[in-house]
Structure formats: C-alpha cells, structure tokens
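Trainee: below is the structure, and that's it, no one-letter string:
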C-alpha cells in the first residue's frame, strides 16, 4: 500500500495541546463507550482502515505496557522504525504516542488532532478513541515498519481493535474493570479474546488461561501460541532460558527494569517476535540487545533519596499487587516501611491493600487527579478495616509524599503505588520527573 499523508485541511480549533486535551474530555458524552463503528468511520475517512505497516496489538490485564516497551526495544535494535501507543501516561500525554523511541511533540499532536477533527465530520470520539486514532495516523505519517498498540480496556470493542492486527499478544487474564468486563476470568477472557484474527497468530502468556480464551482460538480460527505448550522459559537472576517446542533452549537476558515479573513478559515477547519472523525478521543479537535496553518507568522502579529507598509501582489491581508484594519480599529487609497510596474507586481496593497492611507501618493516602478517584476518607476507612497501624489523609499526592519523606530516616523505605496517576505525580513531587523519553 502506498504511504501518504492526509490531505484534509487542519481544523485549527485550538492552539495548545492542553486546550485540545481539555476539549477531548468533553467531546463524547461517555468517558467509556465500547463501540468500533465510530473509530472505523473516522479511519475510513482518513483512508487508514488498513494501515501501511505491520500491527501487533497487546491485550491482557497486566503487563501490556511492559511488553510493548520490550518489543519496541527489540524491533528498534533490529533496525526497524517502530511506533508505540500506550496508556495511560505518567507525566505527559505525549508519552502515549512514540515513534523510534521519541515521544510525539506538542506541535505534532496538535497537527494530528486537527487532521482527525477535520476528517471525523459529525462523529464524536472519546478521549481514548481520539488518542488511538492519532497514533494510527502518526505512524502512517512517519512511515513506521511496525506499530505496537496497547488495548485500553477489554479488547473486543476497544478502539485499537478497529485495526486487523498481524499478531495479537494477550499477556494474562485476571480480575479488573468488573463493571465493564465481567465478574470472573471467563467473562474477562471472552472480551480480551476479541483481538484475535482468523489465520493470524495470538500469543497467550497466561499459564492457566480461562476456557473462554481457549475456545475463542478455535472459534475464530486463530493460530494460538500458548505458554507452557508451544513455548516455555526458566529464569535465574538476570538470565532467561527460552525454548520453543521442538527447538533447543535459547539463552537470553532478562530485562533490567521492573523486577522478576519481566522475565515472563520477555518470554511472551520473544514468542511474539519469533512468530513474526517471516515478515519482521529479528536476529539473535538484536533480540538480546533489545531485551537488555528495554525500559518502562513506574514498574518496581527504585530510587534512593537521602538514604531512604523509594519504590514506585503502578500496580492497581490484586494480581499486580501480588507481583509487587513478591518483589518486596525478595528485597533486603528495610528498617521501617511506609506507603503512599491512591487508586480509582472502581478498583478492588480491599484486595490490593490487604496484601500490604502487615508490612506497612504507616500509610499516607490522597486523591488522584481523576473524577474516578477514591477519596482519602474512603481509603482510610478501608485501611482501618484491614487493621492498618497508622494512616494520614492528604489533599494531594505531592503532600502525601512530603509527609512520608518527613517521617522516614536512612535505612527505611517508602512504597508508592496504586495507579499511574499516583506514581507520576509522586515522582514529580520528589524531583524524579522524567524528561521527554528517547531510547536512543
């Protein structure tokens, strides 16, 4: 397919990115509105229903952003031009759209929004849908070789599923977003399975996939590649022994970010890359280099500040919290452990916090900058019901971090977790704000 830029005239509605983003929050009557028709209609107007690049969609409950970061690094190490779309962001909206390791600039995003606004006609898009379309347009304009698209929620009716991907990766299935996806793994697995395509590979990273996910592989006639059946791995420290059925083991490095869970993410990414060798060949050296260079902030990220270890993790559901707790248990015992926490009110906060109340001696809670935030009072009530020893409520994340910092001394540690919207502001408040990222 010939690659070309849109010829639609820009709308010129706003002059700054902040103005555009504020408007996008109000454009569609529902914040979450599952439907593919609107996105497909806008993509058709932009002649991008079939993007001129390879597409890998990444779904699942946890680990999606980490897997995109790993594959982004692998394909770039192999010499490909790579687009990556992820959400949410830690510090800037720009983080959501990257190409060749660089975040989109404000000017580039404004131009993309103008083009989409001019081409959508009377079709309204949600904030996430507008963002997804912007990524698809950007990657066509930049003529990337491969685009990595993170599913926002579910899969079957998620905006990125408007594109027929060359391969799908479903990292795992666990309980989250019950209000929209269902109460059990089987219901959630059905929604996640929607990103599969007939005759195309779907890589399953879940060691115990729900029946609905396995049934969908047959029903959709997809080429299922299953962890434990078609590929496997063993990890030891920073080394990874990866094997594809019928082949000898391949020794690979585990990613250097995000703790021990990244070995599992690296294994499913290696399987995905392996499955696409015919159209996106990657040599062993590029695979090794890509795994070594991969990074994603906010995943068990550790920083020392005045002799105190701060650990930041975006864990926001019980499964992710369990991974974080296992990671803490592997670290040297600290003096005292305190925590800064906030989350969305629709999360299973009791199950998340219950895994840490015996470990954490003092809690500092605050609201996140979202209309879905849990209130500090509700978080304090949950902690009290779980037997937390001490809690303080603050009006914002920055204030909670400063209070936590004032009560610790060298040898202690502070755990900051619960949401992207917790970790990002916390790191900024502590002077750990990340400048615009480039993986070089």
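Mentor: Arrived safely, thanks for sending. Bear in mind the structure is a predicted one, so any value in this text is a computation, not a measurement.

Trainee: can we go C-alpha only for contacts and neighbour counts from here?
Mentor: Will do.

Trainee: where do the strands sit along the stretch 301-440 of the chain?
Mentor: For the stretch 301-440 of the chain, the strands defined by DSSP state E, counting those that start in this stretch cover 301-305, 308-313, 337-341, 362-365, 391-393, 413-417.

Trainee: alongside the first one, take a look at this:
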C-alpha cells in the first residue's frame, strides 16, 4: 500500500492531478473498467443533482429507506469534519481502513491515469458499496451532472433539486444552460423527478428526448403544509397528516415532496417494504449537520452551509419565521468563485451586524474582498472585518448578548472552521422542527 493512513492518502491526492476541478468521465471510466470491467453496479441507484437541497434530499431518502429496513448507502460531498462522512452505509461512515484499502485498489488499477481528489472519492465509494451487500445507493453529484464523476454510474431514478446560478464558469450563466448539465444524470426510459414546479425547459426537453418519464412538482405530485402536519399525494398514493420533516425550513417540504415521489417509484419497482410507517419514521428521524443546524443557549448559534443566492433567500425566509428577541449577527466567509453580492442582498434585511472573515486556500477569499459586496449598502459600523473566520466569530461572540443569535454561514469551510474552533458544538444534537 502506498500510504498507511487516510490523511497521507488525501494529502497525496490533493496534489496528484494538475487541477482540482477537471470535468469528464474518460479517466474515471478507464480505471473503473480495470477494477470491475462493467460499470453496472449490483444495487439500485438514485442519483441526485441540483443547486440547492441535494444534501437534504439524500438525507431524507436514506432515512426513509433505512426505516423501511433496506441496507442503504450514501455518497455525498463535501464533508464537514471528517472525510469519512462522504461514504456512509446504514448511517455509519466508512472506516479509515476501508477507505485506505479502496484507495489502494484504485491506485493499483489506475496505472498512469491521473485522477482528481473527487474521482478517487467517487471510485472509493462505489468500490466500498460493492463490497457491502447493499440494496440501494444514493449518489450526490458534486458539480453539474453530465460530466461529474458520479455520472459514470447509471441512475435507476434521477432526482433534480432546485436549480439556481452556481459554478457558472463551469456550468453556464443561465438556468437553461445549467439545466442541460444537471439533466445529464438522466438515463433513457428511466424516471426523473424534479423538485421544482418550473424546472428549466432544457431539463424537460432532454427527458423527452430520452423517453425518460418526468415527474414534476405541483403537476405530478403535490403537497399541502399546515402548522403541525402536511399532506402529500400523486396518482397512486396519498399520505395524510404526515409529521413535519425533522429538518428546519419551509423549503424542506419541497425537498420532502420530491423525495416521496422517488419513494413511490421505488415502491412501484418492487421495494414493497416501504410502508407509510417507514415514511413517517424516516421523516421524523432524519438528521443533517450544517443545514440550519440550530443550537440553543443564552446566545443561539445557527450553522448553515448556504453559499448562493437561492440558498440565501431560503435562509432569510427561515430567519424571519423563527423569532429572535435580540439581534442577529452573521459570521460569514466565502470562496471567491461564489456570487457573494447576491447572497448579501438576500440577507441584508434580516442581519443586524456582519462579521466577515477570510478563508485560506486556493479558492479562499479575503475579508476585504468579500466585504466589498456590502460597500455602500449599510453603515460601516455594522461591518467588522477580521483576517480569519475564527477571529470574526470571536468578535461576534463579544458583541452578542443574551437573547441574540449568531449565524455562521457561507461555505462548508466556514462551518467546519467554527465547529472546530468551538468543539463543544460538534456533538450537539440537531434541532428538530416543532
């Protein structure tokens, strides 16, 4: 084995390929064929693409399927605190040993083929899942869809969550262009579920070209939410008085509704153990760190990985819905390829003070550059700059008094940095909506 520890493997992978992002399937396909000859996986696959709601949708699907008694695997990215979070079977992250052994098999098979960090992760997940006798895998696309490494594997069902403007340099600068990339996860004559009631027309056009049955929110499945329950129906099934999903935010009904359409398709395809009881239990038991993760105390802390306009609009709405007797202080750091101005504009009405930090790394953005998005929009005494996000948090904590709340957001890197900075928050239970 080339290395004996997971950190050694990951440090090597970060420098192995000439660029961090290199879309395309030729390299990963060549290595997979060396490992398994045929890319067809020995279990069902649901592939999830989209701009926002992917992580929540994966978590909801996995929770329901596990509650139904199916051996369920998830591949997601990025991770918050440990790389192992990316590769999960039955709710348990893969061990360092499992991942290192998978990396060794990949390294042996690749020969002189150069693989990116994400391609190594995707192959490792598929390799581990093939050795775990699972029933179904839920694969989250990293970026786009058509050329993403996850798209090496054929989806039995494709789920496309809401599409917004993100990664525009790679995917295009309109929803229609981005829709083409997301639609790349579809397979001919296999169903696609769209969380949006009005997905980009390109998504519908490609589904039609592939003869892929398309199930569109508000057309092929609908839901109604009430204060303490919600109702869902399509042509085959109706579920009344369901418990709210245990993920905060009214937008989680949109995610959950699409997930239940996927569930109904899986039931119709033979996964008959998925009962209404399993659906109810799955909705109540779902957990997901870093998605409006609320930790109560004298000063409430909220962790959220939101980093684009659509996500920021959802976040602003949720902050309005959840009352706060004091002020809301935002601790933010972002990658420089994100549209920070659009994020600021969405959240300006609900934030009292901004504490801006810098992120290190090739894609990190300095506090000064990030703060330019606020220039001229609010008074200077409401904006506080620090070199690092940890320093920005420390300043916010000094300002906050009992009854206030601190929102930490802008990137997975931002949330990770503060969770590590305040380790007592790492193992806090996730909040459950009432």
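Mentor: That came through, no problem. Treat the numbers as computed from the prediction; the structure is a model and nothing was measured.

Trainee: related to what we said a few turns ago, most tightly surrounded among the strands of the stretch 301-440 of structure 1?
Mentor: strand 413-417 (a mean of 27; mean count of other Cα atoms under 10 Å).

Trainee: now it on structure 2. Mean distance?
Mentor: After superposition onto structure 2, strand 413-417 of structure 1 sits on average 1.1 Å from its aligned residues (mean Cα distance after the TM-score superposition for structure 1).

Trainee: who are the packing partners of that strand?
Mentor: Contact partners of strand 413-417 of structure 1 among helices and strands, from 3 or more Cα pairs under 8 Å, 6 or more residues apart in numbering; DSSP states H and E: strand 308-313, strand 337-341, helix 420-429.

Trainee: in structure 2, which residues correspond to it?
Mentor: Under TM-score structural alignment, the match for strand 413-417 of structure 1 in structure 2 covers residues 405-409.

Trainee: can you tell me which residues contact residue 370 of structure 2?
Mentor: Residues near residue 370 of structure 2 by Cα atoms under 8 Å, 6 or more residues apart in numbering: 333-334, 336, 340, 356.

Trainee: out of these, which end up buried?
Mentor: Taking 16 or more other Cα atoms under 10 Å as the criterion, what is buried in the contacts of residue 370 of structure 2 is 333-334, 340, 356.

Trainee: turn the residues you listed into a markdown table, columns for distance to residue 207 of structure 2.
Mentor: Formatted as a markdown table, these follow (distance: Cα to Cα, whole Å):
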| residue | distance to residue 207 of structure 2 |
| --- | --- |
| 333 | 38 |
| 334 | 35 |
| 340 | 33 |
| 356 | 43 |
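
Trainee: what is the most widely separated pair among the residues you listed?
Mentor: Across these, no pair lies farther apart than 340 and 356, at 11.7 Å, counting by Cα to Cα.

Trainee: for the match of strand 413-417 of structure 1, what is the distance to the chain centroid?
Mentor: Its chain's C-alpha centre and that of stretch 405-409 of structure 2 lie 19 Å apart, by Cα atoms, centre = their mean, to the nearest Å.

Trainee: equivalent analysis for stretch 262-282 of structure 2, please.
Mentor: 22 Å.

Trainee: now do the buried residues in that stretch.
Mentor: In stretch 262-282 of structure 2, counting by 16+ other Cα under 10 Å, buried: 262-266, 271, 274-275, 278-282.

Trainee: farthest pair within those?
Mentor: 265 and 281 (18.9 Å).

Trainee: quick one: which of the contacts of residue 370 of structure 2 is nearest to residue 27 of structure 2?
Mentor: Checking these one by one against residue 27 of structure 2 (Cα to Cα), the nearest turns out to be residue 336, at 28.1 Å.

Trainee: residue contacts, that closest one?
Mentor: Counting by Cα under 8 Å, 6+ apart, residue 336 of structure 2 touches 363-365, 370.

Trainee: ok, how many other residues are close to the residue nearest to it when sequence neighbours are not counted?
Mentor: Excluding the flanking residues, the one nearest residue 336 of structure 2 by Cα to Cα, 6 or more residues apart in numbering is residue 365, at 4.8 Å. Residue 365 of structure 2: 19 surrounding residues under other Cα atoms under 10 Å.

Trainee: quick one: the counterpart of residue 365 of structure 2 in structure 1 from residue 365 of structure 1, how far?
Mentor: Residue correspondence, TM-score structural alignment: residue 365 of structure 2 in this structure matches residue 374 in structure 1. Using Cα to Cα, to the nearest Å, residue 374 of structure 1 is found at 10 Å from residue 365 of structure 1.

Trainee: quickly list what's touching both of the two.
Mentor: residue 342.

Trainee: stretch 5-14 of structure 2 maps to which residues in structure 1?
Mentor: Alignment note (TM-score structural alignment): stretch 5-14 of structure 2 is matched to residues 16-25 of structure 1.

Trainee: mind listing what's buried in the matching stretch?
Mentor: Neighbour-count burial for stretch 16-25 of structure 1 [16+ other Cα under 10 Å]: 17, 20-21, 24.

Trainee: mind listing what residue 77 of structure 2 touches?
Mentor: 86, 140-142.

Trainee: ok so, going back, what residues does the match of stretch 5-14 of structure 2 touch?
Mentor: 14, 31, 106-107, 109-110, 113, 126-127, 130.

Trainee: quick one: which of those residues sit in helices?
Mentor: Those of these mapping onto helices are 106-107, 109-110, 113, 127, 130, per DSSP state H.

Trainee: farthest-separated two in those?
Mentor: Across these, the longest distance by Cα to Cα is 18.3 Å; it joins 107 and 127.

Trainee: so which of these two has more stuff around it?
Mentor: Using other Cα under 10 Å, the more surrounded residue of residue 107 of structure 1 and residue 127 is residue 127, with 19 against 12.

Trainee: what residue of structure 2 matches up with the more buried one?
Mentor: Aligning on TM-score structural alignment places residue 127 of structure 1 opposite residue 117 in structure 2.

Trainee: and its match, what does it touch?
Mentor: By Cα under 8 Å, 6+ apart, residue 117 of structure 2 lies in contact with 10, 13-14, 16-17, 20.

Trainee: for the contacts of residue 336 of structure 2, which ones persist in structure 1?
Mentor: Mapped onto structure 1 and checked by both residues aligned by TM-score structural alignment, their matches' Cα atoms under 8 Å, the contacts of residue 336 of structure 2 keep the contacts 363-365.

Trainee: need the strands of the stretch 301-440 of structure 1 in a markdown table with distance to residue 430 of structure 1, can you?
Mentor: As requested, the strands of the stretch 301-440 of structure 1 are exported to a markdown table (distance: least, Cα to Cα, whole Å):
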| stretch | distance to residue 430 of structure 1 |
| --- | --- |
| strand 301-305 | 9 |
| strand 308-313 | 10 |
| strand 337-341 | 13 |
| strand 362-365 | 15 |
| strand 391-393 | 19 |
| strand 413-417 | 12 |
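
Trainee: alright, calling it a day.
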